[in-house]
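K.L.:
Sequence plus predicted model, see below.
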Amino acid sequence: MKRLINLTPSRGGRWLLGLLPFLVVAMVYLSLSNARLAENPNDRLLPAPATMANTFYTMASEENQRTGQIVLWADTFASLERLLIGVAISALIGLSVGLINGGLPLIRAKFSPLVTVISLIPPMAILPILFIAFGTGEAAKIALIVIGVTPFLIRDLQGHALRLPDEQLIKAQTLGGNSWQVLTRVLLPQLTPRLLNATRLALGTAWLFLIAAEAIAAQEGLGYRIFLVRRYLSMDVILPYVAWITLLAFLLDQLLARTSRIAFPWYHAEEGDKP
């Protein structure tokens, strides 16, 4: 008799088991929505799927009379631009500081406590300071993402660098490598795939800070639109936008995962990733 811990589903089975929770959630929503709409056809809390689909199609295909833009795509491009710039800056700083902190003990002794303290500061608490310092434009929103994500990346990469076998550093120095060569030829190649994985984990946090910043001060963006229509209880807009954000986050996550597997297959072999 096989133990439960040893039972592994097939590839098709994993897909079916993965879809099962979504089907359950959809069935629960449909039952609750039908019940509320049966009592009150004008109920706005749980709109019918057809209503949400029609609203989503309208926002994705018709121009706004005031701005002349298609609302969904204008919001999406604005949010993605802020998110990608913020995450890219965070990744660059995180890799640079994490590499130096992880490889140079003297630098680590000076800056590691500072990074730890910064990582403990709630980024949302300093959002008013960012608006005062940078104004309500794009810089403040991008800065919030950078401040919220960068310390996590630094600490993750620094920790990974410290966990690398000492034998690698010793061998590199025995072969005549100086400090710069050890950092760039031994540590950097092994931290780069880890950076992609850490960035995947940080994407959810980056989205959180982006939506929060857009909700407070923005003229377009996914977060701005959600908080704009909430006062009208427009759940036929809010729920599709939440689903759209989730889809975008999933696609970005899968893009990073695919890039990592193609560029660094040796890393995933060592980690024991399964297809």
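P.N.:
Arrived safely, thanks for sending.

K.L.:
hey, let's count contacts and neighbours off CA atoms from now on
P.N.:
Noted.

K.L.:
what comes up buried for the helix or strand hosting W244?
P.N.:
Using DSSP states H and E, W244 sits in helix 235-263. By neighbour count on 16 or more other CA atoms under 10 Å, the buried set for helix 235-263 is 235-241, 244-245, 249, 253, 256-257, 260-261.

K.L.:
Give the next helix or strand downstream of that helix.
P.N.:
helix 265-271.

K.L.:
can you give me how far that next one is from the chain middle?
P.N.:
In terms of CA atoms, centre = their mean, to the nearest Å, the centre of helix 265-271 is set 23 Å apart from its chain centre.

K.L.:
Show me what it is packed against.
P.N.:
Using 3 or more CA pairs under 8 Å, 6 or more residues apart in numbering; DSSP states H and E, no helix or strand is in contact with helix 265-271.

K.L.:
Mind listing what's buried along it?
P.N.:
Of the residues in helix 265-271, those buried (16+ other CA under 10 Å) are Y267.

K.L.:
also this one, for the comparison:
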Amino acid sequence: MRIINRTLSRPTAILLGAIPFALLIGIYAIASHLRRADNPADKLLPSLGRMADAMWRMGFEADKRSGDYLLWIDTTDSLSRLAVGIAISTLLAICLGISIGFIPHIRRGFAPFVATISLIPPITILPILFIIFGLGETSKVMLITLGTAPVMIRSVAQAVMDIPRELIIKAETLGASTWQMITRLVLPQILPKLITAIRLGLVPAWIFLISAEAIASTSGLGYRIFLVRRYLAMDVILPYVIWITLLAFVIDRLLLKTSLKAFPWNHLAGESL
């Protein structure tokens, strides 16, 4: 049997997936050991034990000044901003995406505008957002929304346009109104595509979130990373980066599992990434 036709067992798949991570950890541990052998005070590549101690201190020891557990405070604040921004983008994607994809007049009027807005690097308008909305939560949420909504709208609109024309004709033949077709035909068809759009939108959303927190914030994962960088505290920075990656991975997997369970018919072609 050719290798491309072989089906992997779950233990084998897990093992193969773990190999790159194990190699990365091993390479880092060796590099860290070699640097500290030459310079015990080296801060660039702290040992795994030192990073574990720093993470324990941030997460399970109260801060001497505020009395807060900084890791959890930062995580809660960052996830709250991310959730609000993505929620607004999702609502816009549903309303505008379906309208643009299903109604020709709206498509002609708004599709070029949305396409143009999606090409603007959102990080470049961050100073404008700070001027308009101040340095509070609104500017950070707006950056996430502006950075993710246009692309999600275009993705949903394309998903609507990809619906087979035969289905729409059948609905019209049965006397369905435009609203009935949107709610009973279009929306069920594009929901799995919407979840995919959210998953893809979360990648730039994390970038914009960390950038906004680094520039103007008093809490959050991005704020903490850029706060401790002045002390070259790589034992804090690297675990925070790993923690952000883990959060992003868990959210992505939860969305995928939701899609697999709610819309199994959308995943019949094979495995989903």
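P.N.:
In hand now; what should we look at? Small disclaimer: the values here were computed from a predicted structure and weren't measured.

K.L.:
Report the TM-score for the pair.
P.N.:
Remark: TM-score between the superposed chains equals 0.97 [TM-score structural alignment, normalised by the length of structure 2]; 273 aligned residues with a CA RMSD of 1.3 Å.

K.L.:
which one of the buried residues of helix 235-263 of structure 1 is nearest R185 of structure 1?
P.N.:
Comparing these against R185 of structure 1 with CA to CA places S260 closest, at 18.6 Å.

K.L.:
Could I get the contacting residues of the closest one?
P.N.:
193, 196-197 (CA atoms under 8 Å, 6 or more residues apart in numbering).

K.L.:
hmm, which of the residues you listed are the buried ones?
P.N.:
Buried by 16+ other CA under 10 Å: 193, 196-197, out of those.

K.L.:
Among these, which one sits closest to G13 of structure 1?
P.N.:
N197 (25.7 Å).

K.L.:
The closest one is in what secondary structure piece?
P.N.:
Per DSSP H and E, N197 of structure 1 falls inside helix 188-216.

K.L.:
quick revisit: rebuild the buried ones among the contacts of S260 of structure 1 as JSON lines, extending it with distance to W266 of structure 1.
P.N.:
Shown next, in JSON lines, are those (distance: CA to CA, whole Å):
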{"residue": "P193", "distance to W266 of structure 1": "10"}
{"residue": "L196", "distance to W266 of structure 1": "14"}
{"residue": "N197", "distance to W266 of structure 1": "14"}
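
K.L.:
which residues of the stretch 51-200 of structure 2 fall in helices?
P.N.:
In the stretch 51-200 of structure 2, helices defined by DSSP state H, counting those that start in this stretch lie at 70-102, 104-118, 126-133, 137-161, 165-173, 178-181, 187-215, listed in chain order.

K.L.:
winner for burial among these?
P.N.:
Among the helices of the stretch 51-200 of structure 2, helix 137-161 has the highest mean neighbour count (mean count of other CA atoms under 10 Å), at a mean of 24.

K.L.:
Tell me which other helices or strands that one touches.
P.N.:
helix 70-102, helix 104-118, helix 126-133, helix 187-215.

K.L.:
what would those helices look like in TSV with distance to L146 of structure 2?
P.N.:
Listed next are those as TSV, based on distance: least, CA to CA, whole Å:
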stretch	distance to L146 of structure 2
helix 70-102	8
helix 104-118	8
helix 126-133	10
helix 187-215	9
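
K.L.:
Quick one: closest of those helices to I153 of structure 2.
P.N.:
helix 70-102 (4.2 Å).

K.L.:
The closest one vs structure 1, average offset?
P.N.:
Helix 70-102 of structure 2, aligned to structure 1 and superposed, deviates on average by 0.6 Å (mean CA distance after the TM-score superposition for structure 1).

K.L.:
same check, this time on stretch 198-205 of structure 2
P.N.:
Per aligned residue, stretch 198-205 of structure 2 averages 1.0 Å (mean CA distance after the TM-score superposition for structure 1).

K.L.:
What of stretch 244-252 of structure 2?
P.N.:
Averaged out, stretch 244-252 of structure 2 is 0.6 Å away (mean CA distance after the TM-score superposition for structure 1).

K.L.:
got the contact list for that stretch?
P.N.:
199, 202, 221.

K.L.:
S118 of structure 2: which of the residues you listed is nearest?
P.N.:
L202 (15.2 Å).

K.L.:
For the one residue sitting closest to the centre of structure 2, give me its contacts.
P.N.:
Centroid-nearest residue in structure 2: L202, 1.9 Å away (criterion: CA atoms, centre = their mean). Counting by CA under 8 Å, 6+ apart, L202 of structure 2 touches 86, 148, 248.

K.L.:
ok, now how distant is the equivalent of the second one over in structure 1 from A198 of structure 1?
P.N.:
In this case it means T148 of structure 2. Superposed on structure 1 with TM-score structural alignment, T148 of structure 2 falls opposite V149. For V149 of structure 1, the distance to A198 of structure 1 (CA to CA, to the nearest Å) stands at 10 Å.

K.L.:
Same question for A143 of structure 1.
P.N.:
Here A143 of structure 1 is placed at a distance of 19 Å from A198 of structure 1 (CA to CA).

K.L.:
do the same with I211 of structure 1
P.N.:
Using CA to CA, I211 of structure 1 is found at 21 Å from A198 of structure 1.

K.L.:
now F264 of structure 1
P.N.:
From F264 of structure 1 over to A198 of structure 1 (counting by CA to CA), the distance is 14 Å.

K.L.:
now do D43 of structure 1
P.N.:
For D43 of structure 1 relative to A198 of structure 1 (CA to CA), the value is 42 Å.

K.L.:
ditto for I5 of structure 1
P.N.:
In terms of CA to CA, I5 of structure 1 sits 28 Å off from A198 of structure 1.

K.L.:
do K110 of structure 1 as well
P.N.:
K110 of structure 1 is 24 Å from A198 of structure 1, by CA to CA.

K.L.:
And for P9 of structure 1, the neighbour number?
P.N.:
By other CA atoms under 10 Å, 11 other residues sit near P9 of structure 1.

K.L.:
before we move on, what about G223 of structure 1?
P.N.:
The burial count for G223 of structure 1: 27, using other CA under 10 Å.

K.L.:
who's in contact with F133 of structure 2?
P.N.:
S139.

K.L.:
Could you check how far it is from A83 of structure 2?
P.N.:
19 Å.

K.L.:
gap between stretch 25-38 of structure 2 and the chain center?
P.N.:
31 Å.

K.L.:
ugh, typo on my part, it should be stretch 250-260 of structure 1
P.N.:
Counting by CA atoms, centre = their mean, stretch 250-260 of structure 1 comes out at 11 Å from the chain centroid.

K.L.:
before we move on, what about stretch 184-203 of structure 1?
P.N.:
15 Å.

K.L.:
Look up the counterpart of it in structure 2, residue range please.
P.N.:
Using TM-score structural alignment, stretch 184-203 of structure 1 pairs with 183-202 in structure 2.
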